[in-house]
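Asker: Sequence and predicted structure below; questions after.
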Amino acid sequence: MAVDNAPTHQDHARPAVPTLEEVAERAGVSRSTASRAINGGLRVSPEALAAVEAAVAELGYTPNRAARSLVTKRTDSIALVVPEPDERVLSDPFFAGTLSGLSASMADTDIQVVLVITRPGESERTVRYLRNGHVDGAIVVSHHRNDELDRALLDLRVPNVFVGRPLSANESDVQFVDTDNVEGGRLATQHLIDRGCRHIGTIAGPEDMSAGIDRLAGWRNAVLAAGQADDAVAYGDFTIASGATQVRRLLADHPDLDGIFIASDLMAAGALSVLTELGKEVPRDIAVVGYDNLGVAASTSPPLTTVIQPVVAMARAAGARLLDQMDGSPRPSEPLIFAPELVVRESA
């Protein structure tokens, strides 16, 4: 049987991939000089660097990332670490805003963002992943006290920035970006006081997260300063379901409430549905203020008065600080704290 060894049309159509050797030849330099020029330009003259860059552009050469990482000791990737169950990450607009802001901060670089979901009780797996050098740095959001990721990252010396104040390590040891949640909680509650509410309750966030603790402290500061009781407290987990459950409990224990500060818009959305079911008119019977302003607030019934948490800007700033760390820039002496703002809508 005759075998036709002639090249096929498909063989002709597939262009040859340019090699490092071809780049070096085109630039008139050695292979090692071409490699150093492509991988950072160390110990390469300006003339050779320009020649290599021109050859790369002419040939359409793309460096081999695996080989490049051996030279630079960099992976050109960072981790966005989220210590939450999968369903939370996929359903909460907070995480979409975080990813958007972080991606924007990396837009002018070749760095890729890797999403690392750390399910409850699995923080050791995440620490092992970070320790093994898969990424050059990490952004951690939605941190819980028992995760202790801040302590682990300090021990690993992996560049990192937290979005939200971490709880388990000394704040001076950790870089973080946050909003002033104490002031945000006070601002929301003061708005209810100013509109005449005389018994204001709260659905606070988790007791193992700084956002939950701080927003509750802001509510308490405001009601006590106004001479009101601070006994009407329920705790949710920043989900719609917990808002619905906890508002029932709150009203069962305190049926005379005429105002509620709810520590997230998702919880407030769940609470508003229950208030409608119970025949409570918002804001005539009970005024409601939420926290976040991430899109949910404008679509509730009625639209929700809420405190702005600038998640996209916070994540963008965290990404910029991480890039500075990775480049060896001096560390900022203070965390970056955004001031909260109130958006007034029909619910209050």
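Answerer: Ah, there it is.
Asker: going forward, measure contacts and count neighbours with C-alpha atoms only.
Answerer: Will do.
Asker: list the contacts for the residue nearest in space to the middle of the chain?
Answerer: Geometric centre of the chain, nearest residue: Thr98, 3.6 Å, by C-alpha atoms, centre = their mean. By C-alpha atoms under 8 Å, 6 or more residues apart in numbering, the contact set of Thr98 is 311-312, 314-316.
Asker: Counting neighbours, which bits of stretch 120-136 end up buried?
Answerer: For stretch 120-136, the neighbour count (16 or more other C-alpha atoms under 10 Å) marks 123, 126, 130-131, 134-136 as buried.
Asker: Among those residues, which lie within helices?
Answerer: Judged by DSSP state H, helices contain the following of those: 123, 126, 130-131.
Asker: tell me the two of the residues you listed that are most distant?
Answerer: When these are compared pair by pair using C-alpha to C-alpha, the farthest-apart members prove to be Ser123 and Arg131, with a separation of 12.2 Å.
Asker: got a list of what Asp292 touches?
Answerer: 264-265, 306-310.
Asker: Next one: it from Leu90, what distance?
Answerer: With distances taken as C-alpha to C-alpha, to the nearest Å, Asp292 is found 17 Å from Leu90.
Asker: And Ser273, by the same measure?
Answerer: Look at Ser273 and Leu90: by C-alpha to C-alpha, they are 22 Å apart.
Asker: between the two, which one's more packed in?
Answerer: Neighbours per residue (other C-alpha atoms under 10 Å) separate Ser273 from Leu90, with Ser273 holding more: 18 against 11.
Asker: Tell me which residues touch the closest residue to the more buried one other than its chain neighbours, please.
Answerer: Closest residue to Ser273 in three dimensions, ignoring its sequence neighbours and counting by C-alpha to C-alpha, 6 or more residues apart in numbering: Ala244, at 7.3 Å. With contact taken as C-alpha under 8 Å, 6+ apart, Ala244 is in contact with 267, 269-274.
Asker: adding another structure so you can compare the two:
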Amino acid sequence: MVLPSERRRPTIRDVAEVAGVSHGTVSRVINGGRWVSEDSRIAVEAAIEATGYTVSHAARALATGRANSVAFLLTEPQHLLFADPTFALLLRGATEALAARDMTLVLLIAEHPSQYANIERYVRAGHVDGVLLISSHESNPLLAALTSAGVPTVCSGVPLGDRAHVPTVSVDEEASAREMTRHLLGRGYERIAVITGPDDTPGGRYRLVGFREEMGDDFDPVLVEQDVYSSEAGDAAMTRLLQRAPDIDAVFAASDVMAVGAIAALRRAGRRVPEDVAVAGFDDSGLAATTDPPLTTMRQPWSEISRRMVEVLLEVVAGGPGESIVLPTTLVPRESA
């Protein structure tokens, strides 16, 4: 009698025998290859379940030359992965999309320029099949290094500079900012300030462009603050705005975390939200619905962004063109504005 612990692990040939096909057909099904009939695919999948066969990722990597993993590369301070819920949402979505393909996500964080070389060496060594670049700054050399090395890369947001050859999954930053600005103007607010992100990021630059264009002749540069995406920065920016222009009646913060900081500064100054100053955000990352009052914001489709980034990246890995995608945002009105 063969004890359970002595049973050998099912092989690809066992699956082929049960399915009544060649082991080459089983290999093509497992590795997502083409030229497999639907009947053969169904038979192989049933045989895999019946035999309890599991894929050896090491063997598949040797056979295909691929790592069967993808890097989630964040070029921001490490604490933002936990402080800014947008990154956690993208991380979760990418992990789920890859898990559905039996692939692994590798988290890489390059907070300082001193870490860029290590990241580049790791990626170029073939430890991952491609890179999901989650944040991009115009001055950061990592994107150019990855693309020049031929590493399949997809960006979240359209990177600044001459990067037309890099596929992206993004929202229309300008149009989204214009829509929120129209909403505030339509509610009768006149002295509308904006707190936006760093100018070397697509969100920081283009959300300000959309705001400025929608305000038209009423745009006042005195009512503009730019800073990093954090609640502390939003608080400090709102404080500066109140000092310069105490007659502000609304503020559009280009992220929900910034908006939370702005609300804190307004409360400290004795201003009620929205009775004295309306506040609007951007992202709908989970914070917006739990602030006091709940935050009017522009919702980004986080699950779809991460899912489509994975799809585009795997298309590039397979040798495809990797077309860029622009997804719609949605205005979510709540009590803050």
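Answerer: Nice, thanks for sending it over. Treat the numbers as computed from the prediction; the structure is a model and nothing was measured.
Asker: What does the TM-score come to for these two?
Answerer: Once the chains are laid over each other, their TM-score by TM-score structural alignment, normalised by the length of the second structure reads 0.87; 333 aligned residues with a C-alpha RMSD of 3.1 Å.
Asker: before we move on, the earlier item: show me what the residue nearest to Ser273 of the first structure aligns to in the second structure.
Answerer: For Ala244 of the first structure, the aligned position in the second structure is occupied by Asp235, per TM-score structural alignment.
Asker: repeat for Gly196 of the first structure
Answerer: Looking across to the second structure (by TM-score structural alignment), Gly196 of the first structure lines up with Gly188.
Asker: Remind me which helix or strand that match belongs to.
Answerer: Of the helices and strands defined by DSSP states H and E, none includes Gly188 of the second structure.
Asker: With Thr109 of the first structure instead?
Answerer: In this structure, Thr109 of the first structure sits in neither a helix nor a strand according to DSSP H and E.
Asker: follow-up on the earlier one: how far away is the residue nearest to Ser273 of the first structure from Ala13 of the first structure?
Answerer: Per C-alpha to C-alpha, Ala244 of the first structure is found 61 Å from Ala13 of the first structure.
Asker: Make sure I have this right: Val289 of the first structure is in a strand.
Answerer: Yes: with DSSP: H, G, I helix; E, B strand; the rest coil as the criterion, Val289 of the first structure is located in a strand.
Asker: thinking again about what came up before, let me have the buried residues of stretch 120-136 of the first structure in JSON lines, adding distance to Leu251 of the first structure as columns.
Answerer: As requested, these are arranged in JSON lines below (distance: C-alpha to C-alpha, whole Å):
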{"residue": "Ser123", "distance to Leu251 of the first structure": "37"}
{"residue": "Thr126", "distance to Leu251 of the first structure": "41"}
{"residue": "Leu130", "distance to Leu251 of the first structure": "45"}
{"residue": "Arg131", "distance to Leu251 of the first structure": "48"}
{"residue": "His134", "distance to Leu251 of the first structure": "49"}
{"residue": "Val135", "distance to Leu251 of the first structure": "48"}
{"residue": "Asp136", "distance to Leu251 of the first structure": "49"}
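Asker: between the residues you listed, which is nearest Gly227 of the first structure?
Answerer: Gly227 of the first structure lies nearest to Ser123 out of these, by C-alpha to C-alpha, at 43.3 Å.
Asker: give me every residue that touches the aligned partner of that closest one in the second structure.
Answerer: In the second structure, the position corresponding to Ser123 of the first structure is occupied by Tyr116, as judged by TM-score structural alignment. Contact partners of Tyr116 of the second structure, counting by C-alpha under 8 Å, 6+ apart, are 110, 142.
Asker: Could you pull out the strands in the second structure for me?
Answerer: Along the second structure, the segments classed as strands by DSSP state E run 69-74, 104-109, 131-133, 153-156, 168-171, 192-196, 224-226, 250-253, 278-280, 297-299, 325-327, 330-332.
Asker: Take those and write them to CSV, including mean neighbour count.
Answerer: CSV is the format used below for those (neighbours: other C-alpha atoms under 10 Å):
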stretch, mean neighbour count
strand 69-74, 22
strand 104-109, 18
strand 131-133, 25
strand 153-156, 24
strand 168-171, 23
strand 192-196, 27
strand 224-226, 20
strand 250-253, 28
strand 278-280, 30
strand 297-299, 25
strand 325-327, 14
strand 330-332, 17
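Asker: May I see these arranged in TSV, with distance to Glu38 of the second structure as well?
Answerer: Conversion of these to TSV gives the following (distance: least, C-alpha to C-alpha, whole Å):
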stretch	distance to Glu38 of the second structure
strand 69-74	27
strand 104-109	27
strand 131-133	32
strand 153-156	31
strand 168-171	32
strand 192-196	52
strand 224-226	55
strand 250-253	52
strand 278-280	51
strand 297-299	40
strand 325-327	30
strand 330-332	40
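Asker: out of these, nearest to Arg8 of the second structure?
Answerer: Closest to Arg8 of the second structure of those is strand 104-109 (C-alpha to C-alpha; 26.1 Å).
Asker: got the contact list for that closest one?
Answerer: Strand 104-109 of the second structure is touched from outside by 68-78, 94-95, 98, 119, 128, with contacts defined as C-alpha under 8 Å, 6+ apart.
Asker: mean distance, that strand to its aligned residues in the first structure?
Answerer: When the first structure is superposed, strand 104-109 of the second structure averages 1.3 Å from its matched positions, counting by mean C-alpha distance after the TM-score superposition for the first structure.
Asker: Let me see the ranges of the helices in the second structure.
Answerer: If DSSP H is used as the criterion, the helices of the second structure fall at 12-19, 23-30, 38-51, 57-64, 80-83, 85-99, 116-124, 142-148, 173-186, 202-215, 231-244, 256-268, 302-317.
Asker: which residue in the first structure lines up with Leu313 of the second structure?
Answerer: Per TM-score structural alignment, Leu313 of the second structure is aligned with Leu322.
Asker: my read: its match touches Gly137, true?
Answerer: Yes: A contact is recorded between Leu322 of the first structure and Gly137 when judged using C-alpha atoms under 8 Å, the distance being 7.1 Å.
Asker: Residues that sit against both of those two, list them.
Answerer: Overlap of the contact sets of Leu322 of the first structure and Gly137 (by C-alpha under 8 Å, 6+ apart) consists of 159-160.
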